[in-house]
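Trainee: let me see the structure of the following:
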Amino acid sequence: MQLQRKIAGLVLMLGLLAYQPAQASADDAQAELKAGMAAAKDGKPEAAAPLFRKACQLGSAEGCYQIALQLDFGDGQPKDEAAAAGFYRKACDGGELRGCQNLAVDYELGIGVDRDYAKAAALYTQACDGKVAKGCTGLGYLNEVGRGVPKDAKAAVALYQRGCDAGDPAGCTSLGWLYDDGIGLSKDHKKAAQLYRQGCEGNDARGCYNLGIMHGEGDGVGKDIDESLTLYRKACKLNYADACYTLATTYDFGKGVEKDESEAAVFYRKGCDLDEAKSCFNLGWDYDNGVGVPRNAKMAFDLYLKACEAGDPKGCYSVGSAYERGVVVGENKSKALTYYRKALTLDPSDEDRPKIERAIERLKG
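Mentor: Here you go, the predicted model:
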């Protein structure tokens, strides 16, 4: 009996010894995380980074998530999307479901990892089941388009609803789109407008933009050009490139407002900064012709080139024309032909195609 008590006592003592380092490690991880969050809050991301890393090493899933965010966005350390994905994985494996959500986005878009829709769907499911609203919205989109899971519009409706109800504005906007287009349920423009507004009020730019279109056309809501412009402005401010372009063309051509080419140029600039190809081309044309901005051939060429690189056939044609004529850049028929040919591959309009084809034939001859 005495021997048994000794053995029992030894087992208990060993258990306590094992528990104490584990508890200390957890306490240390929490201390490192707390110090990192304080440094980040004070605007010192460089100081926060090693603290988050240490917290992650000590087993803090949130520490792994925070260092992943820093690596993902280049905040306090060099941007490294592959490393960020690795830390999102550690966070997810440790039970931080926001890590699962962000890793799902990486797999969906091929950011830092090879694109894999099936893995994205599995991770979105994990996040959604854990009440991460964006996970439900992300999984809803995969169901809507049939990537990584079978295409299922009704499942998309249910998942967008879950995302919206759980507080994700993008979920509300996405559900609004299904009502707007009658996908998976009966078309209902009034319901779509309500959901777009809900999304917009949560600063989902696409919600603001879509509601702006509805007010501009009087579709599901009263026609109100001023409200439409207000919504486009908010969406543009939230970096929605299509809204910036729409605002620009509204002022450029005086569609329901007084024509203002200078104001148009401002919004073309914002759209171009967001890599919206048509905005870059139109702003280039403005500089080429001194419309709304001072004439500047070099600026025009640079904008045409950016438009071309973003996939705009008019931009490529204009770059080709500059090389053919030797405007701003040295005359170079070979480069001109290259850009004309590129323009032709970018599905130009029926109006522009003959002009491009003539330019190619001219230089080939």
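Trainee: switch to C-alpha atoms for all contacts and neighbour counts from now on
Mentor: Will do.
Trainee: the residue lying closest to Thr345 once chain neighbours are set aside - how many residues pack around it?
Mentor: Nearest non-adjacent residue to Thr345, counting by CA to CA, 6 or more residues apart in numbering: Pro313, 8.0 Å away. With neighbours defined by other CA atoms under 10 Å, the count for Pro313 comes to 30.
Trainee: ok, Pro313 touching Arg341?
Mentor: No - if you go by CA atoms under 8 Å, Pro313 and Arg341 don't touch, sitting 9.6 Å apart.
Trainee: check contacts around the closest residue to Ala241 other than its chain neighbours.
Mentor: Spatial nearest neighbour of Ala241, excluding adjacent residues (CA to CA, 6+ apart): Gly271 at 4.9 Å. Contact partners of Gly271, counting by CA atoms under 8 Å, 6 or more residues apart in numbering, are 236, 241-242, 244-245, 279-280.
Trainee: next, the structure of the following sequence, for comparison with the previous one:
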Amino acid sequence: MTARCANDDADGCAQLAVLYDDGDGAAQDHVRAAPLFARACYLGDMASCNMAGLAHGTGIGAEESSKIAASYYSLACSGGDATGCSNLGLAYVNGDGVSVHDAYAASLFDRACAAGSRAGCANLGAAYSLGRGVRRNQQRAADLFEQACNRGDQHACYNLGVLYRDGLGLRRDEKRAASLFEQSCGADDSSACGNLAAMTDDGRGQPRNQQRALELYEQACTLGKAESCFTLSKAYQTGKGRGRDNRRAIALMERALELDPENASSAHVIKALRRARVAEATDRAARSE
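Mentor: The predicted structure follows:
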């Protein structure tokens, strides 16, 4: 592969880049992989253009630059790489290296989805669900989420579950929603775990099971779902389903604030945290007497 790449063989450079990027057959070395992806890109391998964009977008192995990343995604998309089109669409949604342009982003997602990109279908579904760049259409969103879910995009499965749970664009089906959340939670989707926990706690779409719900809140919190950390903290604070443990409750509230300090409910968490600290100080004083 090294000799082929030196002789300007795009496939040789791409294969060598993947070898270093994955660490499969050689020591993992992102710094060596990134320029090889760039070389393969300019030699005509469009998938490598997308990979070079990811390197610059994340700053892993290359200079972190959303502008450079977007230029590589654009090359990839122009050359027919569906994933590159989807990633370029996300850049236009978020204004990463380009100006925000929701309508153009939606057209890129449509192009990516039509070319077989599950991420493209999932992102187009989100555009229709939110009405960003296209007229809001929950039924169309559901169809796209289902396409992406069937292709293995677990967050699309979660989004489809939300539509089933809320009856948006299709008939409400809480059992189906819970099943989709279970599937996505198994793939470590924090939102799916949190929503499944709430449904399990309420007995929606499945039998009520408080212990299972608390286990799911714990999983969602570990995965980074701030709301689940706070919900779990209340179980430790009250002793409902968990042994009463103010210290553990305080730690969970602090994690919730650390994960999402700008959340609309953060003021409520802060008040609860103050009360928990007062209760812990009172308990400590009582224990020392």
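Trainee: map the residue nearest to Ala241 of structure 1 across to structure 2 for me.
Mentor: In structure 2, the residue matched to Gly271 of structure 1 (TM-score structural alignment) is Ala256.
Trainee: what's the answer for Ser60 of structure 1, then?
Mentor: With TM-score structural alignment defining the correspondence, Ser60 of structure 1 maps onto Asp45 in structure 2.
Trainee: next, find the distance separating that match from Tyr72 of structure 2.
Mentor: Look at Asp45 of structure 2 and Tyr72 of structure 2: by CA to CA, to the nearest Å, they are 12 Å apart.
Trainee: next: Leu16 of structure 2.
Mentor: For Leu16 of structure 2, the distance to Tyr72 of structure 2 - CA to CA - is 19 Å.
Trainee: and those two? Which one has more around it.
Mentor: Taking other CA under 10 Å, Leu16 of structure 2 and Tyr72 do not tie; Tyr72 has more neighbours (29 against 22).
Trainee: residues in contact with the counterpart of the more buried one in structure 1?
Mentor: Mapped onto structure 1 by TM-score structural alignment, Tyr72 of structure 2 lines up with Phe87. Contacts for Phe87 of structure 1 (CA under 8 Å, 6+ apart) come out as 64-65, 67-68, 99.
Trainee: scan those residues and report the most crowded one.
Mentor: Result: Ala68 is most packed of the contacts of Phe87 of structure 1 (other CA under 10 Å), 32 neighbours.
Trainee: test my guess that it contacts Ala83.
Mentor: Yes - judged on CA under 8 Å, Ala68 of structure 1 makes contact with Ala83 at a distance of 7.4 Å.
Trainee: buried set for the helix ranked longest in structure 2?
Mentor: For structure 2, the helix that runs over the most residues, judged by DSSP state H, is helix 266-288. Buried residues in helix 266-288 of structure 2, counted by 16 or more other CA atoms under 10 Å: 266, 269-270, 272-273, 276, 280.
Trainee: with the residues you listed in mind, which one is nearest to Ala141 of structure 2?
Mentor: Relative to Ala141 of structure 2, the closest of those is Ser266; by CA to CA it sits at 30.6 Å.
Trainee: give the contact list for the closest one.
Mentor: So Ser266 of structure 2 contacts 257, 260 (CA under 8 Å, 6+ apart).
Trainee: quick one: the helices in the stretch 101-250 of structure 1, in order.
Mentor: Assigned by DSSP state H, counting those that start in this stretch, the stretch 101-250 of structure 1 shows helices spanning 117-129, 133-145, 153-165, 169-181, 189-201, 205-217, 225-237, 241-253.
Trainee: so where is the first one in structure 2?
Mentor: Read that as helix 117-129 of structure 1. Using TM-score structural alignment, helix 117-129 of structure 1 pairs with 102-114 in structure 2.
Trainee: and the contacts of that stretch?
Mentor: Here stretch 102-114 of structure 2 makes contact (CA under 8 Å, 6+ apart) with 81-83, 85-86, 88-93, 119-121, 123-124, 127, 132-134.
Trainee: redo that, cut-off 6 Å
Mentor: 82, 85-86, 89, 92-93, 120-121, 124, 132-133 (CA atoms under 6 Å, 6 or more residues apart in numbering).
Trainee: from those residues, pick the one nearest Ala148 of structure 2.
Mentor: Using CA to CA, Cys121 comes nearest to Ala148 of structure 2 of those, at 5.5 Å.
Trainee: what's the distance between the closest residue to the closest one other than its chain neighbours and Arg275 of structure 2?
Mentor: In space, and not counting its chain neighbours, Cys121 of structure 2 is closest to Cys113: 4.5 Å by CA to CA, 6+ apart. Distance of Cys113 of structure 2 to Arg275 of structure 2, computed by CA to CA: 50 Å.
Trainee: re earlier: the helix or strand harbouring the match of Gly271 of structure 1 vs structure 1 - mean distance after superposition?
Mentor: Assigned by DSSP states H and E, Ala256 of structure 2 falls within helix 246-259. Superposing on structure 1 and averaging over aligned pairs (mean CA distance after the TM-score superposition for structure 1), helix 246-259 of structure 2 comes out at 2.7 Å.
Trainee: next, the angle helix 210-222 makes with that helix.
Mentor: 50 degrees (axes from the mean of the first three to the mean of the last three CA atoms, to 10 degrees).
Trainee: of all the residues in helix 246-259 of structure 2, which ones are buried?
Mentor: Residues 246-250, 252-257, 259 are the ones in helix 246-259 of structure 2 that count as buried (16+ other CA under 10 Å).
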